[in-house]
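Colleague: Sequence plus the predicted model coming up.
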Amino acid sequence: MESSSPAVPFPLLQTPIETNYRACTIPYRFETDNPRKATPGEIQWIDLFLNSVPSFRHRAETDPTVPDAPAKADKFAQRYTAMLEEMKKNPESYGGPPDCILLCRLREVVLRELGFVDIFRKVKDEENAKAMTLFEGVVKLNDAIEDEAKRAENLVRGILAGNIFDLGSAQLAEMFAKDGMSFLASCQNLVPRPWVIDDLDAFKLKWTQKTWKKAVIFVDNSGADVILGILPFARELLRHGTQVILAANDLPSINDVTYPELIEIISKLKDENGQLVGVDATGLIVANSGNDLPVIDLASVSPELAFMASDADLVVLEGMGRAIETNLYARFKCESIKIGMVKHPEVAQFLGGRLYDCVFKFNEV
């Protein structure tokens, strides 16, 4: 399940990691809580994962790569549900106490033990194909905005709109199954600013200075998210002379884009001269993050990514899992952006915002 090389800490985290860095943003319990009794926070989050079981079972039972998929999907639902219910009774079971990393990890373990490697592959392929047909139009709309600060805001809004395509959210999975999602409509329908965390104005000022030499972007979902949100943003950085490293998952998890999938997507979007709609893409690198979950613990990344990222002066974490549920308060040696949409009511409650509110956290050094 892990990258073939031993994992290492992400080198741009503030040190020492042991005291400065905790991956999970939301505290599920405190030192004074009884270790043998689930806290209200733990029960709330266990219930959130319980609510997602039916959508995962549905994706699994239609997986054409797994023999007897419907029967194995039922086994997945039964096993994972039983594990979650057991953690309510004994939070230390299965390596607890639980947090979002452990709850995601257990779900992947059960799926993979039953032979399910990538239950969202079909919908990822469909959404990637659809988004690629829209890519040129989206970047040309951005290019038509002459004011640098306004163009930066439009690119940020594109990332947030693309981040709606998240099948790890039970509510959004249901909406997507019924109606699909329009990227341009999503851009127009973002909740109005100010967002629950909103450092966009400070970022726009910094953006116009064009000072970053190398940026590392931890990407999130397939489809509109990476193709219509992240890649136009990365293309604009390239145009400013910034080298861009896109860090993608080693293995599939939900509808997150993987390292080999992202390489294929970019190769299809480049023209015969290696350009992305007129912008030289030789400075665009895809890296294997070493991660296999929709959240990420930056104390454990691939050594290849650590080597490539060591001299970057901008880190971008994108998506609810990587930038909000984990790493919202992570501190870096360089400037950083945490950007994503709030798609769980529990996260909105913790942040004091609204469901589908936006987070744009920009930290200058």
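Modeller: Looks like it arrived, so ask away.
Colleague: Every contact and neighbour count from this point should use C-alpha atoms.
Modeller: Fine.
Colleague: can you pull the contacts of S336?
Modeller: Counting by C-alpha atoms under 8 Å, 6 or more residues apart in numbering, S336 touches 314-317, 361-364.
Colleague: Okay, one more to line up with it:
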Amino acid sequence: MFLRHEGFLGALGAFMSYEKHGLGDLMVHQLVERFPMGSPYIGGNVHGPPLGDLNEKISWMEKFILKGTEITAPVPMAPPGTTSLGGFEVPSSKGDILRPDASKLNVGVLHLVPSLEIFPLLADPKTYEPNTIDLSDPGELEYWFTVLSGHLPDLVDKAVASEGGTDDAKRRGDAFARAFSAHLARLMEEPAAYGKLGLANLLELREECLREFHFFDAYRSIKQRENEASLAVLPDLLMEIDSMNEETRLLTLVEGVLAANIFDWGSRACVDLYHKGTIIEIYRMSRNKMQRPWRIDDFDAFKERMLGFGDNKLHQHKRALLFVDNSGADIVLGMLPLARELLRRGTEVVLVANSLTALNDVTAMELPDIIAEAAKHCDVLRRAAEAGGLLVDAMINIQDGSKGSSSSVPLMVVENGCGSPCIDLRQVSSELAAAAKDADLVILEGMGRCLHTNFNAKLTCDALKLAMVKNQRLAEKLIKGNIYDCVCRFEPGR
């Protein structure tokens, strides 16, 4: 039971089946847990391999939910009557609680992802823990489960709408909701069922379930609409920024990142705001409220690093990694103007975005088109985009020294290897790991990347963490503040 629960058997199979490396060459971060809903449930038994056909999977989910309402928690039993549950059998008693584990739900399958690497700028990968929220506290666990469950109906609506609202999309949406709810029910009763549990794991589980039922971009139309609205006002914002002196400009840019980070479809408080104004009205309101000091306010230290102090000369970073967050105002009116300022200072800029969609987060595939539109209004961005060639050429320069020095590429877009609102810096793409080797500044933006995870992460280079707190529980627990408080944490490199 212990071996099965800890996943040693699955890990051993992955080790032995991977021919390119011996056992000593593989690391635990290369084993990523996925959460498929598994095999057909018929009469209490699992028959055949995991389902690959979506229609069959949905049909099985519908049958599973019907039967699952009759299931209560499994009870221990003595050998030899053990099952694949690791010594548990399905009891004959009935109840109204859904217990997916009791029907031998196929969850927590280990997959080898050899392309994922440890972020080379981590100060101490062995002691690094990405999750900030401790879900071993039952009260904390119940709170976040309630948040995720409450957000589920709206998420299903967005997912179905993204697929045209067809009958097929509605059926898949219903199956997704049931699948995710089943996982939550299991974890609520047994938090360690899938291993060590953190908030990042819950958020990734939700995205995995969406993708399993073929919802690959639930916020597609919303992101497109918000990008267009933000790009329309970008020229005026850039003109305003360019009229400022250096010190005022730097503060305005950081304020702009914090203000634009208010747009987050993963936050119930922010979703409520959308009913009170347009995207631009909300952005301007947010900027007007940027009163210092912020809840965590290290801006003066960052300014001193960037602009120098007294007789110190202007500091120029060689390469900056900007971990971006949401589409719309967040990327267009927040992070791109900051990236532009760094480019003007002669710093190479690497925009790091999700490989897969998660809520309304911008992806690496979407960024080149956004930059191309923004470049129409900005010579700095246009020259940088032309010189770097964005994603493809940038990667050639990083990985193949014979085709040019990476220093000749001022602007790059890189996938982070992730499909979640959070990020585990022990599991990043090889492209990001390569780009990070010459970086001396990392900017982490957004609740997921620098509050839910990495709030306490220590790096070997300068690190700036920027976010607007849009969850009351997070505000109270993490920064001892209130909702919409701002975090500007600067940590000089060692």
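Modeller: That came in fine, so what should we check first? The structure presented is a predicted model; accordingly, all values stated were derived computationally and were not measured.
Colleague: what's the TM-score here?
Modeller: Here the superposed chains carry a TM-score of 0.91, computed using TM-score structural alignment, normalised by the length of structure 1; 351 aligned residues with a C-alpha RMSD of 2.1 Å.
Colleague: re the thing from before, in strands, which of the contacts of S336 of structure 1 appear?
Modeller: 314-317, 361-363 (DSSP state E).
Colleague: ok, which pair from those is furthest apart?
Modeller: Within those, L314 and K361 form the most distant pair, 12.9 Å apart (C-alpha to C-alpha).
Colleague: that older thread, now render the ones in strands among the contacts of S336 of structure 1 as a markdown table, adding neighbour count.
Modeller: Below are those laid out as a markdown table (neighbours: other C-alpha atoms under 10 Å):
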| residue | neighbour count |
| --- | --- |
| L314 | 25 |
| V315 | 24 |
| V316 | 21 |
| L317 | 25 |
| K361 | 23 |
| F362 | 20 |
| N363 | 17 |
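Colleague: All the helices of the stretch 51-200 of structure 2, in order from the start?
Modeller: For the stretch 51-200 of structure 2, helices defined by DSSP state H, counting those that start in this stretch occupy the ranges 54-68, 138-162, 167-189, 199-212.
Colleague: For Y219 of structure 2, find the nearest of those.
Modeller: Of those, nearest to Y219 of structure 2 by C-alpha to C-alpha is helix 138-162, at 6.3 Å.
Colleague: And the strands in the stretch 351-494 of structure 2, which stretches?
Modeller: In the stretch 351-494 of structure 2, the strands defined using DSSP state E, counting those that start in this stretch lie at 411-415, 428-429, 441-445, 462-468, 486-491.
Colleague: V138 of structure 1 is in contact with L228, isn't it?
Modeller: Yes. Using C-alpha atoms under 8 Å, V138 of structure 1 makes contact with L228 at a distance of 6.8 Å.
Colleague: higher neighbour count, these two?
Modeller: A direct count of neighbours by other C-alpha atoms under 10 Å for V138 of structure 1 and L228 places L228 higher, at 28 against 19.
Colleague: about what we covered before: which residues are in contact with each of L314 and K361 of structure 1?
Modeller: 336-337.
Colleague: TSV for the strands of the stretch 351-494 of structure 2, including distance to A329 of structure 2?
Modeller: Formatted as TSV, these follow (distance: least, C-alpha to C-alpha, whole Å):
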stretch	distance to A329 of structure 2
strand 411-415	18
strand 428-429	26
strand 441-445	13
strand 462-468	14
strand 486-491	17
